[in-house]
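**Student:** quick one, what's the 3D model for this:
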Amino acid sequence: MDYISVKAAADKWGISERRIQKLCKENRIEGIEKFGRVWMIPKDAEKPADSRRKSCEGGRT
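**Tutor:** Below is the predicted model of the structure:
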């Protein structure tokens, strides 16, 4: 399996490296591996949905 770094995933998905690390720690990316202190993300992994965002139903306009 081919892997990419946290930095490469951050560039690919348009989010911060810190956010990628947090997603890895929470085991929200399928197929991740940790080698020492370095997270490796499968090249074909999909960006997980952002559970921090709420839908706009009944909210502000």
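**Student:** only C-alpha atoms from now on, for both contacts and neighbour counts.
**Tutor:** Fine.
**Student:** first-to-last residue distance for stretch 13-32?
**Tutor:** Using Cα to Cα, to the nearest Å, the end-to-end distance of stretch 13-32 comes to 16 Å.
**Student:** can you give me the helices in this protein?
**Tutor:** Counting by DSSP state H, the chain has helices at residues 6-13, 17-25.
**Student:** how about this one, so we can line them up?
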Amino acid sequence: MNEFITVQEAAEKWGITPRQVQILCKEGRIAGVARMSRIWIIPRDAKKPTGDKRRNTGGKDDATKHHV
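**Tutor:** Below you'll find the model as predicted:
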């Protein structure tokens, strides 16, 4: 299993929290990720996903921008 790393190892490698890595795994944003029982395994050569999935969904600030 040397070709895989743990969530903790990926978090340290990418400079993010283990929870953020778990979320990326759950959302399917890491290529080749797999789940063994309750543990995520991540390919050693997997790249950190880029791009921000959070988008402005029309909050109160958005409403004032389009006021006529």
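**Student:** TM-score for these two?
**Tutor:** Here the TM-score for the pair of chains, by TM-score structural alignment, normalised by the length of the first structure, is 0.81; 54 aligned residues with a Cα RMSD of 1.7 Å.
**Student:** if we can go back for a sec, tabulate the helices of the first structure in TSV, adding columns for mean neighbour count.
**Tutor:** TSV is the format used below for those (neighbours: other Cα atoms under 10 Å):
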stretch	mean neighbour count
helix 6-13	16
helix 17-25	15
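**Student:** between the ones you listed, which one is nearest to residue 44 of the first structure?
**Tutor:** helix 6-13 (10.2 Å; Cα to Cα).
**Student:** which residue is nearest the centroid of the first structure?
**Tutor:** With distances taken as Cα atoms, centre = their mean, the residue of the first structure nearest its centroid is residue 20 (4.1 Å).
**Student:** that residue touches residue 9, doesn't it?
**Tutor:** Yes. With contact defined as Cα atoms under 8 Å, residue 20 of the first structure reaches residue 9; the gap is 7.3 Å.
**Student:** and residue 6 of the second structure, how many residues sit next to it?
**Tutor:** Here the number of neighbours of residue 6 of the second structure (other Cα atoms under 10 Å) works out to 15.
**Student:** that concludes my questions; thank you for your assistance.
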